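Peer 1: Need a 3D model of the sequence below.
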Amino acid sequence: MTDPESLPYRPCAGFMLVNAASLVFVGQRIDASAHGYWQMPQGGIDPGEDLREAALRELHEEIGVGPDKVEVIAGPSRALRYDLPPELIGKVWKGRYRGQEQYWFLGRFLGEDSDIDLEAHNPPEFNAWRWVEPGLLPELIIPFKRATYEDVLKEFREFI
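Peer 2: Next up, the predicted model:
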């Protein structure tokens, strides 16, 4: 078994997208380990990639929303970390990471709902999407990421 303490955190950028009604975009995960849970767009940061550009890239890749449809309102004041549960250590991300170190951005959606395209990513990461009240986020996310989503909400509450 892999010792989690010996593994680094995976660098990750996330995007909290809010619409004109101050509701937050969430997508329902397709992958089996998180099936039935919802999350905001997020993903790995490429080596040398700017944090903001990584967050916008992930938004575009996962839900088809380009930077022309988003007004970035706020960026991260700090990195947020979470650890994978023991049963996932050594299994996800080819066993190279113990969890993620995430940098979150907040942006206002300037487009129409029809601009959202879950097929933009091949294969898709989400099988459904919806707009939700911000306070519902922690109960929709897979439990081991719940504290991170609570921290994202605290970080951006004044801007939503």
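
Peer 1: Going by C-alpha atoms from here, please, whenever you check contacts or count neighbours.
Peer 2: Fine.

Peer 1: Assumed residue 43 was part of a helix.
Peer 2: No. Counting by DSSP: H, G, I helix; E, B strand; the rest coil, residue 43 falls outside a helix, being strand.

Peer 1: What helix or strand is the closest residue to it other than its chain neighbours located in?
Peer 2: Closest residue to residue 43 apart from its sequence neighbours, by C-alpha to C-alpha, 6 or more residues apart in numbering: residue 12 at 5.2 Å. Assigning secondary structure by DSSP states H and E places residue 12 in strand 9-18.

Peer 1: by contact count, what packs against that strand?
Peer 2: strand 24-29, strand 42-44, helix 51-63, strand 99-109 (3 or more C-alpha pairs under 8 Å, 6 or more residues apart in numbering; DSSP states H and E).

Peer 1: To check against the first, give me the structure of this:
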Amino acid sequence: MSEEKRYRPNVAAIILSAKYPEKVEFFIASRNDVAGAWQFPQGGIDEGESPREALFRELKEEIGTDEIEIIAEYPGWVSYDFPKMIAKKMYPYDGQKQKYFLVRLKPGAKINLKTKEPEFIEYKFVPYHKIFRYITYFKRPIYKKVLEYFRKEGYI
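Peer 2: Model (predicted):
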């Protein structure tokens, strides 16, 4: 009998620039602990915290602002397993179970990666067709699934 996998509850933000909907460009950031690993901001959901509360907290902690408007929420949870190189660091979890939000930066919102505990060293806004040139390999299937949902729903 196989042991059941343990997934860390997590929230992820697909951030569109303040130029949305006139211009659709996505925020991606490069992690400071894995060279060349680009991703959307994400983070764990604390005990007793709702996914929406975690979303705002994580954005403030990771990119220095929670000045966003929620456009849409992915209807379910998606999960992925950590690759071996990350699994040891994330023990006792085997992967993450994520709730995705599509958000827009409010006009005038200031991104600041030099937070109390920086996770990213660089960020950029890219059009949809360039996202997967940057995103780290093990997150691509989840990102494709979630982004395709938001495309089909007419948000992007």
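
Peer 1: still on that earlier bit, what about the residue nearest to residue 43 of the first structure, neighbour count?
Peer 2: Using other C-alpha atoms under 10 Å, residue 12 of the first structure has 23 neighbouring residues.

Peer 1: What's it aligned with over in the second structure?
Peer 2: Under the alignment (TM-score structural alignment), residue 12 of the first structure pairs with residue 10 of the second structure.

Peer 1: who touches its match in this structure?
Peer 2: Taking C-alpha atoms under 8 Å, 6 or more residues apart in numbering, we find residue 10 of the second structure in contact with 42-45, 51, 96-99.

Peer 1: do the same with residue 46 of the second structure
Peer 2: Here residue 46 of the second structure is in contact with residue 54 (criterion: C-alpha under 8 Å, 6+ apart).

Peer 1: measure it to residue 14 of the second structure for me?
Peer 2: 20 Å (C-alpha to C-alpha, to the nearest Å).

Peer 1: can you tell me which residue is nearest the centre of the first structure?
Peer 2: The centroid of the first structure falls nearest to residue 42 when counting by C-alpha atoms, centre = their mean (3.0 Å).

Peer 1: my read: that one touches residue 60, true?
Peer 2: No. Residue 42 of the first structure is beyond contact range of residue 60, at 10.4 Å (criterion: C-alpha atoms under 8 Å).

Peer 1: picking up where we left off before, which non-adjacent residue is nearest the residue nearest to the centre of the first structure?
Peer 2: That would be residue 14: by C-alpha to C-alpha, 6+ apart, it lies 3.9 Å from residue 42 of the first structure.
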